[in-house]
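Peer 1: Below is the sequence, then the predicted model.
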Amino acid sequence: MPSPYLLIIATSARMLAQIAYQAGIQAVVIDLFADTDTRRYATAWRQVASLSLNDLLPALEPLLAEYPLLDLIYGSGFESFPESLSYLSQRLHLIGNTPAVFVNTVNKQAFFAVLDSLQIPYPDSVFTPPAPDGGWLSKPLCGQGGLGIRHWQAEPLAENYWQKYQTGLPHSVLFLADGQHLQVLGFHRQWTTAAGSDGFLFAGLINCTALSARHKALITAWLSQLVPILGLKGLNSLDFIQDGTALWVLEINPRPSASMQLYGSDLLSLHRHACAGHLPTIYHQDKAGTEACAYQIIYAKETVYIPDTLAWPQNCADLPPAGTICHTGQPICSLLVRQKTAQMVYEQLQYQQRALLRQLPCL
């Protein structure tokens, strides 16, 4: 008999917990933030310092003892802790890419070798320090969300690779895969922000782009080659840059990404079915998925304090508990905005971010 419970583990599990809650699934959650809305959507939750095995196990074991947990959906954060994902796959049924597929996809040297074999363009990348001529970015080998990406200035850095800075507009595409075939769900325009020492933090995305039909067809064709070679299953996303008529692939995130919350359909169910080898013949967006919709992270520009009197907007998510101190460069919360046009979305995001930051006392 299938269990009514689902274990969710991620750096921030709010999105997956919320989608599970909306689908009538009882989510048991482990993440690093334990935001107030995550707690509201979860049947049970535990907060950990990291996704390392040393931090995960003391939280995991009591939950496994208390709840009949069989299935696990994982989100971001295992890029730096693949051994944790491997361990979890021995204890639970993973709904997502296998640890081997995950590790091979996020391994930059292996991924770039696949791109080379398919003649898919990507920015020049090297694994030994280049000359600090101002044209290179240093990137963590096991990064996520733009953390640790900065212009290369010859400072000593461990566990990094270097990639030529490429002008253009960052984009992503969300897709479902069954290991051999794929179904594109949507294309997105992305943006980054600078905060603290990080110059390229992922800051948001919108489901409206200026990509041409040719651009979309080319990205889809590349994915049709990459999916069977990498063995990707379930929800994944590919990041790329568009500059004029040219496209460059950056990376594949082999797990559910932030863009899935732009769509109103039950993507968790589609993820589960795709992992079992069943793709939808045609993906039908509901009304919520055809409006202009954006997700944006609000980062602290200076150290701020979350007062207990703060009235969060209804469309605000990832809400830290009152009393939380958010240091410069740390995420405070996020906004999800739906409007008739992209311009209306951008205007609301700007207005709400400014209004919210004005309410937070600085320390």
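Peer 2: That came in fine, so what should we check first?

Peer 1: When you work out contacts or count neighbours from here on, use the C-alpha atoms and nothing else.
Peer 2: OK.

Peer 1: So which residue is dead centre in this structure?
Peer 2: residue 257 (3.6 Å; CA atoms, centre = their mean).

Peer 1: residue boundaries of the helices in the stretch 1-150 of the chain?
Peer 2: Per DSSP state H, counting those that start in this stretch, the stretch 1-150 of the chain has helices spanning 14-22, 36-41, 53-66, 82-91, 99-106, 108-118. These are given in chain order.

Peer 1: Those: which one's closest to residue 175?
Peer 2: helix 99-106 (15.1 Å; CA to CA).

Peer 1: If you count neighbours, what's buried in stretch 31-48?
Peer 2: Of all the residues in stretch 31-48, those buried under the rule 16 or more other CA atoms under 10 Å are 31-35, 37-39, 41-48.

Peer 1: Would you confirm that residue 248 belongs to a helix?
Peer 2: No - Residue 248: not assigned to a helix; according to DSSP: H, G, I helix; E, B strand; the rest coil it is strand.

Peer 1: Assess the claim that it and residue 121 are in contact.
Peer 2: Yes - Residue 248 lies in contact with residue 121 (CA atoms under 8 Å); the separation is 5.2 Å.

Peer 1: you'd agree residue 341 is up against residue 294?
Peer 2: No - with contacts counted by CA under 8 Å, residue 341 stays clear of residue 294, the gap being 10.7 Å.

Peer 1: here comes the other one, which I'd like you to weigh against the first:
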Amino acid sequence: MAGEAVLIAAFSGRALAQSARRAGYVPLVADAFGDLDTRDSAAAVHVIDGAMAAGFRTRPLIHALDALAQSISIPPIGLVLGSGFEDKPRLIAALGHRYRLIGNEAATYKACKDPAVFFARLDELGIAHPTTQPCPPDTTKGWLTKRVGGSGGRHIRSCDAAAGERRRRYFQKQISGDRLSVGGVFGTEHAHLALSRQWIAPSPDQAFRFGGAVSMPDVAPDLRSKLESAARDVASAFGIVGMASFDFIISGGTPHLLEVNPRPGASLDVLDDEQGALFRAHIAACLGISQADDPPLTPKTARAMAILHADRGSLTLGSTPWPAWSADRGQPGTYIPKGAPIASVFAEAASADAAEALARTRLAELEDLIYEHTQS
């Protein structure tokens, strides 16, 4: 119920914390950044040092979550996981033994992120996907190598002769087309799906790095129906509950499913509303709480979010005069390595194209502003 405390763990807990707060919950966040926006939204924040570089480890994370739970007089209702757990089913299982997971179990993550299991199930369901195999192709041109359990695009590389020597990798034929994602809350009779369009922000080292997303893309009704049908079928086949996202590339008019993230994703920023409807629905779906069959909201404007990376070089944040349309704002003195995320920008407009264009303009504006105010 609203007003109760909830634990959140993610590489970046800001979006979940803000959605939880809008929904009337009291968020307690363990993440890798502890940025100003997360601290403004959360009742308490515990930063896990080194998590972005090395991933979450069991003892430090449990220590942080225990400390957060003890910081409030009423026990939290459970734990919501965001990014950072896709390749850690053992950690998810350990967390599930200690806290009530408000989301998918370890077995669901493992099945969705095991290419042998996942793509074989897509074949059974008749859902198109790029050609995928566990061993390097004879000819590497036109192939990608991806890390098992990876997400966000940073793990994707063009295939080369040395690709087979890397551990925990699989291989996928590269296809081109528009990138669309289906986001939704599963496990309730009243779940509503929404589409977003995504784009990449390539760098010399990371050609498929996630760049941003925008809601309300202009999608033909028949294609929308195919996307939503595939998402529902896959969610049912893998027993997915709560928030999840399904990433597709549209090639030759056919949606090809690339991956599923069985947890709240980057599209939360552009699909949620001012009342935290997605977070409330996630709690209800995972805990079996009935919700009134309210009609889905019909937004009048498209919303975009985009990530600014430190591509000009490493920096130490100064006293930046952050614009109101920015988020994930670091504290002065925060060191950011070259290529790492600095902050995010938001934009709204009458159409998806206009919102994305405004977000890209704001990225350039914020980049200039931040580098002008770096500490020496």
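Peer 2: Nice, I can see it. Since the structure is predicted, the reported quantities are computational estimates derived from the model, not experimental observations.

Peer 1: Overlay them and tell me the TM-score.
Peer 2: Scored by TM-score structural alignment, normalised by the length of the first structure, the superposition of the two chains gives a TM-score of 0.92; 360 aligned residues with a CA RMSD of 2.2 Å.

Peer 1: re the thing from before, in a markdown table: the helices of the stretch 1-150 of the first structure, plus distance to residue 307 of the first structure.
Peer 2: A markdown table is the format used below for these (distance: least, CA to CA, whole Å):
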| stretch | distance to residue 307 of the first structure |
| --- | --- |
| helix 14-22 | 21 |
| helix 36-41 | 14 |
| helix 53-66 | 28 |
| helix 82-91 | 35 |
| helix 99-106 | 39 |
| helix 108-118 | 42 |
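
Peer 1: just those: most buried one?
Peer 2: helix 14-22 (a mean of 22; mean count of other CA atoms under 10 Å).

Peer 1: Show me which of residue 341 and residue 294 of the first structure is the more surrounded one.
Peer 2: A direct count of neighbours by other CA atoms under 10 Å for residue 341 of the first structure and residue 294 places residue 294 higher, at 25 against 12.

Peer 1: and the residue mapped onto that one from the second structure, how far is that from residue 346 of the second structure?
Peer 2: Mapped onto the second structure by TM-score structural alignment, residue 294 of the first structure lines up with residue 304. Distance, residue 304 of the second structure to residue 346 of the second structure, using CA to CA, to the nearest Å: 6 Å.

Peer 1: again with residue 112 of the second structure
Peer 2: 30 Å.

Peer 1: try residue 250 of the second structure
Peer 2: 25 Å.

Peer 1: so what's residue 140 of the first structure up against?
Peer 2: 147-149, 159-161 (CA atoms under 8 Å, 6 or more residues apart in numbering).

Peer 1: what's the longest strand in the first structure?
Peer 2: Taking DSSP state E as the criterion, the first structure has its longest strand at strand 182-195.

Peer 1: how close does that one sit to the second structure?
Peer 2: When the second structure is superposed, strand 182-195 of the first structure averages 1.9 Å from its matched positions, counting by mean CA distance after the TM-score superposition for the first structure.

Peer 1: Tell me the helix or strand right after that strand.
Peer 2: Sequence-wise, the next helix or strand downstream of strand 182-195 of the first structure (DSSP states H and E) is strand 198-206.

Peer 1: got the contact list for the following helix or strand past that following strand?
Peer 2: Sequence-wise, the next helix or strand downstream of strand 198-206 of the first structure (DSSP H and E) is helix 213-230. Helix 213-230 of the first structure is touched from outside by 101, 104-105, 114, 118, 120, 177, 179-182, 184, 187, 245, 247, with contacts defined as CA under 8 Å, 6+ apart.

Peer 1: which of these lies closest to residue 134 of the first structure?
Peer 2: Nearest to residue 134 of the first structure among the contacts of helix 213-230 of the first structure, with distances taken as CA to CA, is residue 247, at 22.2 Å.

Peer 1: hmm, who's touching the longest strand of the first structure?
Peer 2: Against strand 182-195 of the first structure from outside (CA under 8 Å, 6+ apart): 169-177, 199-209, 216, 220, 223-224, 227, 259, 279-280, 282-283, 299-301, 328-330.

Peer 1: got it, and stretch 260-277 of the second structure?
Peer 2: So stretch 260-277 of the second structure is in contact with 15-16, 19-23, 81-83, 86, 103-104, 108-109, 112-113, 151, 183, 194, 196, 213-215, 240-247, 278, 302-305, going by CA under 8 Å, 6+ apart.

Peer 1: counterpart of residue 338 of the first structure in the second structure?
Peer 2: For residue 338 of the first structure, the residue aligned by TM-score structural alignment is residue 348.

Peer 1: Quick check: that match touching residue 360?
Peer 2: No - counting by CA under 8 Å, residue 348 of the second structure stays clear of residue 360, with 11.8 Å between them.

Peer 1: about what we covered before: aligned partner of the residue nearest to the centre of the first structure in the second structure?
Peer 2: Per TM-score structural alignment, residue 257 of the first structure is aligned with residue 265.

Peer 1: so where does that match fall, helix or strand?
Peer 2: Per DSSP H and E, there is no helix or strand for residue 265 of the second structure.

Peer 1: again, but for the one 4 residues further on
Peer 2: Using DSSP H and E, the element containing residue 269 of the second structure is helix 268-271.
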